[in-house]
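*Asks:* got a predicted structure plus its sequence, pasted below:
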Amino acid sequence: MLPSILSKLSPKNKIMQHGCTWNKFSFKPHNINHDVAIELAVEVHQPAQDKVHTVLIVCHGRERDAMQILRQARQNLSDENVLIIAPKFLNGTDSANTAGQASNLLIWRGNDWGEGGPSKSTAGSPITSFEVLDAIISYYSDPTRFTRLKKVVLVGHSLGGQLVQRYSVLGKATKHAEHLEPIFVVMNPSTYLYLRDDIPYKYGLAGRQKAFAHYSSAASISTQELTLRFRQRKVHYLHGERDLGTGDERPLAMAQGRNRFERSQNWCNHLHSLVWPATHTFAYVPNVGHDAGKMMASSHFKSIL
């Protein structure tokens, strides 16, 4: 079931934080009205609606600097007809700066949004960050809204990369047309979600039914069905050759490898061992570390777009 979009983006549909103006994207999952603070590329660069051929959704990292990753994406695109959207996933440290806003503004606990986790309970039941991506993808992949649309790309770096990788496995990613199925780009995540029922979520699939009790795409589908769907999706993994940091140092993260680079190699080897389809690709960006801007400046990233 598609989320119900309640309002279009407009100059009146805004909040204030850190002295900056943010757009709000309103949607209604499970018949409950919530708002998620979204910083939108359309405020920086909005092609004429009938000229948009690509929608690029970019997810920030742990620092939640949506404006920064939005600018980095914009700087590395020469095509004027790419619409770019950057959601901002607020957490508890943002609460004081959004005082006085509507009670249904979505805020997460710490970094929970990066694993698809539920928001804090606001004016209704919690909403997962996966549902936020569902709503954004549903709205911006509608060919009746963008008549020349050919491609929808969801990209994330660092913690945003973890979000996109997990969403590529568990998310609905509803498509309005066969050719508009989202393309996923995972850049420099600290860890990966393995398709194994003997490893607890967020590193494996064990316990996902409890973690996503109200999100059927993750909770109600068997591991076999998830794996089949995941195999059919287009997922590109990009990693900086110099990204040797650890990020997550918990035991289950370290079990994936000593650092982000080694973990990416192990994930690649894991998929190859399963005879994974060519719709999943791997590329290593030379002379680049944990830097979203340089990753998006690479020929590997640009070739995807």
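*Replies:* Received it, and whenever you're ready, just let me know what you need.

*Asks:* all contacts plus neighbour counts: C-alpha atoms, from now on.
*Replies:* Fine.

*Asks:* helices along the stretch 151-300 of the chain, start to end?
*Replies:* With helices called from DSSP state H, counting those that start in this stretch, the stretch 151-300 of the chain shows them at 159-170, 208-211, 216-219, 223-232, 251-254, 260-273, 292-296, 299-304.

*Asks:* and those helices, which is most packed in?
*Replies:* Of the helices of the stretch 151-300 of the chain, the one with the most neighbours on average (mean count of other C-alpha atoms under 10 Å) is helix 159-170, at a mean of 27.

*Asks:* let's bring in a second one:
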Amino acid sequence: MVGKTGLWRALALGAAVAAASGFVAAAAPVKPPARQPPKPCLEASEACVQWVALGKSGARSMVYSTYPLSAPNAHVRRALIMVHGTLRNADHYFTTATGAAFLAKALDDTIVIAPALRSADGGCKDALAPHEVSWSCGGDSWRSGGKAASDPALTSFDFVDEILRRLADKKVFPNLKVIVVAGHSAGGQFVSRYEMANRVHETLGTPVVYVVANPSSYAWPDATRPLPVDDAAPANAVRGWESEEVHTHFSYGPFAAADKAPKYDQWPYGFAERSGYAAQESDAQLRGQLAGRPATYLFSQVDTLPLGGFDGSPSAMAQGATRRARGEAFVKYLNEHFGGHAKSQIVPECGHNDRCVFTTDDVLKVIFPPV
């Protein structure tokens, strides 16, 4: 019989032999902590400013962005580019867009970008940084892909082209699934014309969708215009706020007052005498791109008064009496006569206000599509 002392010696000897033989289980490896996603930059301040180089002369334009455009980020799955209105207040629109991303719980997987199309041209008196592009403020302006006042070799659409190319770089954003280009008011004018004219849409390898909200005018694809009857009758258009449904009772024909508005079909209100970026494409190409690219048009229910920089020029009035009526008639004509698939959506209880529009639950689903 083995005594206690002998038993302990035997156990110790067995342990030593096992250790020497490599039979002792190795400790489980310690896993490194999971890499945390970068935190978004959310203030419209210098901390969120980035510069986008344009052309070969050292020219540049600025954007506000929640994440760097050049640092690899595998967490980003969606991009939202939000174009400002006529005041060129990219800081305000960056705050609107990041607020919308917060409500949509999309801050962590969405890069939000607000381009600043600033100008010291004509009546615009923005303070520009060294080498910053001064975009055209009048005529064929930044709203419609016009040439830069400081460099005629550049257009405002080239600026967004370059942003899209940066986003589509898989070395930087390997998991990006969709890019949304959105704008309100004058920004809506920009997006509607950029949608039809840009030449990068099919080249990126990443889907791009467009969201056009409450512009004052459109580039009509032919010389036809809405007839001032039914939902386009001025009195009916002004009372359009009474319904939350998209109006559809529109008729179309030659513009009867062309003698009083002889430039009604000139760019950027129509396709005639185009200049800037869009001048490099044929009418047929523009029509095909306008009809074929995915777009949602947002119309505020009560945007039926001439407020907020409303375009009351003869060329704009040829398209309808109110922003809402102009948009409803335009989308119906595009879909019925050119085979388009554009969507129209009324934003209930909103007027001409970007924050009301882009923070509405139904609109959050549009500007932050599932990925």
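*Replies:* Structure's in. What do you need? Nothing here was measured: the structure is a model prediction, and the numbers come from that model.

*Asks:* picking that back up, would you turn the helices of the stretch 151-300 of structure 1 into CSV with distance to Ile85 of structure 1?
*Replies:* As requested, these are exported to CSV (distance: least, C-alpha to C-alpha, whole Å):
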stretch, distance to Ile85 of structure 1
helix 159-170, 14
helix 208-211, 27
helix 216-219, 24
helix 223-232, 24
helix 251-254, 30
helix 260-273, 26
helix 292-296, 15
helix 299-304, 17
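
*Asks:* list the contacts of the spatially most central residue of structure 1.
*Replies:* For structure 1, Val164 is the residue whose C-alpha lies nearest the centre (C-alpha atoms, centre = their mean; 4.0 Å). Counting by C-alpha atoms under 8 Å, 6 or more residues apart in numbering, Val164 of structure 1 makes contact with Cys59, Leu154, Val155, Gly156, Phe184, Val185, Val186.

*Asks:* now do the same for it: its match in structure 2.
*Replies:* Aligned counterpart of Val164 of structure 1 in structure 2: Val191 (TM-score structural alignment).

*Asks:* do Asn97 of structure 1 as well
*Replies:* So Asn97 of structure 1 corresponds to Ala127, using TM-score structural alignment.

*Asks:* where does that match land in three-state SS?
*Replies:* coil (DSSP: H, G, I helix; E, B strand; the rest coil).

*Asks:* do the same with Leu80 of structure 2
*Replies:* Assignment for Leu80 of structure 2 (three-state DSSP): strand.

*Asks:* what residue of structure 1 matches up with it?
*Replies:* So, by TM-score structural alignment, Leu80 of structure 2 is matched to Leu56.

*Asks:* before we move on, what about Thr110 of structure 2?
*Replies:* The equivalent of Thr110 of structure 2 in structure 1 is Val82 (alignment by TM-score structural alignment).

*Asks:* any idea how far that match is from Tyr139 of structure 1?
*Replies:* For Val82 of structure 1, the distance to Tyr139 of structure 1 equals 15 Å [C-alpha to C-alpha, to the nearest Å].

*Asks:* who has more neighbours out of these two?
*Replies:* Val82 (24 against 20; other C-alpha atoms under 10 Å).

*Asks:* for that one, which non-adjacent residue is closest in space?
*Replies:* Thr54 (4.9 Å; C-alpha to C-alpha, 6 or more residues apart in numbering).

*Asks:* let me see the contact set for the one you found.
*Replies:* Asn81, Val82, Leu83, Leu149, Lys150, Lys151, Val152, Val153.

*Asks:* I figured the match of Thr110 of structure 2 hits Leu56, correct?
*Replies:* Yes - counting by C-alpha atoms under 8 Å, Val82 of structure 1 does reach Leu56; the two are 6.9 Å apart.

*Asks:* need the contact list for the counterpart of Met296 of structure 1 in structure 2.
*Replies:* Applying TM-score structural alignment, one finds that Met296 of structure 1 aligns to Phe358 in structure 2. Counting by C-alpha under 8 Å, 6+ apart, Phe358 of structure 2 touches Thr96, Ala97, Ala100, Leu364, Ile367.

*Asks:* conserved subset of those in structure 1?
*Replies:* Contacts from these that recur in structure 1, judged by both residues aligned by TM-score structural alignment, their matches' C-alpha atoms under 8 Å, are Thr96, Ala97, Ala100, Leu364.

*Asks:* which one among the residues you listed gets closest to Phe271 of structure 2?
*Replies:* Ala97 (31.5 Å; C-alpha to C-alpha).
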